[in-house]
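Q: missing the sequence, but the structure's below:
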């Protein structure tokens, strides 16, 4: 019975993946501008410069975050693979928490992992991301959370490239991006 369930789960995943990946445009240039990332007037907790830890109740986050961002960052939902705007982007710049603006990654730490989500081998600093065990889907994983607001970003795996051997597998929707000035 277990093998039938595993096979069914695998086939469902493959079919879902095939439909999601079909017909998607492969534009690796991010068209985000600094103006629409730094300023979030509806979110008083967003700051690209404040690194102090904040403890905001989910009821307040629900008021200031878009529903899809709230679902991922406050309820640990996951965007579908190969659908996020940053999974295969290669523009140089900096990635921030989409909830609070905390600095998370530099694009120099991003690599092509082919997993369908943006992947990084190193976080910007030791406090930018914190971790906890996640056994939510019947497998042992390490959940990655924003070190400032505690928002769900994705997961950490030990199958990344050198020098760290880590793969920070992040949800695009949990990230904001500011490109480097040319």
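A: Structure received. Because the structure is a prediction, the values reported are computed rather than measured.
Q: all contacts plus neighbour counts: C-alpha atoms, from now on.
A: Noted.
Q: Now do the strands in the chain.
A: 93-97, 103-106, 110-111, 119-120, 129-134, 141-146, 152-157, 167-170, 175-179 (DSSP state E).
Q: can you list contacts of the lengthiest helix in the chain?
A: Assignment by DSSP state H gives helix 2-21 as the longest helix of the chain. By CA atoms under 8 Å, 6 or more residues apart in numbering, the list of residues contacting helix 2-21 from outside reads 80, 81, 82, 83.
Q: is it true that residue 131 touches residue 143?
A: Yes. Assessed by CA atoms under 8 Å, residue 131 is found in contact with residue 143 at 5.5 Å.
Q: ok, second structure coming up, stack it against the first:
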């Protein structure tokens, strides 16, 4: 069991460092155009009441779910992925692809106004963190090792998403 955990941690570290090395010279790929009146602002206490413990940890404290454990990493239904905190449409299933990282991966958000980016130095290396543009919830990270046409990999925590099937 310890060997498996060590291998999983080694795999995760490899994925993070490989993406980060490629990501260090990355430009910003999105801009934030969500109207100020559309922003969702709540206190920590309000977020704790609204979100599950895991959602709060990931979305408000910049946590990460373990690879290959989230409900959407291998999900194949057609529809739209929304922010779990504020219901903003973030990613269409048509842009989802199998990255092999253990998290849902997309090559672009629904619109440039749906996500915002920020430098993340929490592991001592430069990564680009992705937030919901409406509520500021942590979604995951974006790397420039994805498929065409954008070359991007939005590596997103399942717990930050809510899927809604297309009718």
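A: Received, thanks. Computed from a predicted structure; not experimentally measured.
Q: Can you pull the TM-score for these?
A: TM-score for the superposed chains, counting by TM-score structural alignment, normalised by the length of the second structure: 0.79, backed by 139 aligned residues with a CA RMSD of 1.8 Å.
Q: before we move on, back to that, rebuild the strands of the first structure as CSV, extending it with distance to residue 18 of the first structure.
A: Below are the strands of the first structure laid out as CSV (distance: least, CA to CA, whole Å):
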stretch, distance to residue 18 of the first structure
strand 93-97, 28
strand 103-106, 30
strand 110-111, 23
strand 119-120, 21
strand 129-134, 27
strand 141-146, 25
strand 152-157, 22
strand 167-170, 20
strand 175-179, 25
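Q: related to what we said a few turns ago, most neighbours, which of the contacts of helix 2-21 of the first structure?
A: residue 82 (20 neighbours; other CA atoms under 10 Å).
Q: residue contacts, the counterpart of that one in the second structure?
A: The equivalent of residue 82 of the first structure in the second structure is residue 68 (alignment by TM-score structural alignment). For residue 68 of the second structure, the contacting residues are 101, 102, 103, by CA under 8 Å, 6+ apart.
Q: who touches the second one in this structure?
A: Residue 102 of the second structure sits next to 67, 68, 69, 73, 74 when contact means CA under 8 Å, 6+ apart.
Q: Then the last one?
A: The neighbourhood of residue 103 of the second structure, defined by CA under 8 Å, 6+ apart, consists of 67, 68, 70, 72, 73, 74, 155, 156, 157, 158.
Q: Kindly state which residue of the first structure is aligned to it.
A: Checking TM-score structural alignment: residue 103 of the second structure goes with residue 117.
Q: Kindly tell me how buried the aligned partner of residue 53 of the second structure in the first structure is, as a neighbour count.
A: Per TM-score structural alignment, the equivalent position to residue 53 of the second structure in the first structure is residue 67. Neighbour count of residue 67 of the first structure, defined by other CA under 10 Å: 12.
Q: Excluding chain neighbours, what is closest to residue 173 of the first structure?
A: In space, and not counting its chain neighbours, residue 173 of the first structure is closest to residue 69: 6.1 Å by CA to CA, 6 or more residues apart in numbering.
Q: The one you found - how many residues pack around it?
A: Residue 69 of the first structure has 25 nearby residues by other CA under 10 Å.
Q: from what I can see it touches residue 176, true?
A: No. Using CA under 8 Å as the test, residue 69 of the first structure is too far from residue 176 to be in contact (11.0 Å).
Q: list residues touching both of these two?
A: With CA under 8 Å, 6+ apart, residue 69 of the first structure and residue 176 have common neighbours residue 98.
Q: returning to what we had before: neighbour count winner among residue 131 and residue 143 of the first structure?
A: Neighbour count, other CA under 10 Å: between residue 131 of the first structure and residue 143, residue 143 has more, with 22 against 16.
Q: what residue of the second structure takes the place of the more buried one?
A: So, by TM-score structural alignment, residue 143 of the first structure is matched to residue 129.
Q: show me what contacts residue 139 of the second structure?
A: 58, 59, 129, 130, 131, 132, 156, 157, 160, 161.
Q: Closest one to residue 46 of the second structure out of these, please.
A: Taking CA to CA as the measure, residue 46 of the second structure lies nearest residue 59 of these, at 13.3 Å.
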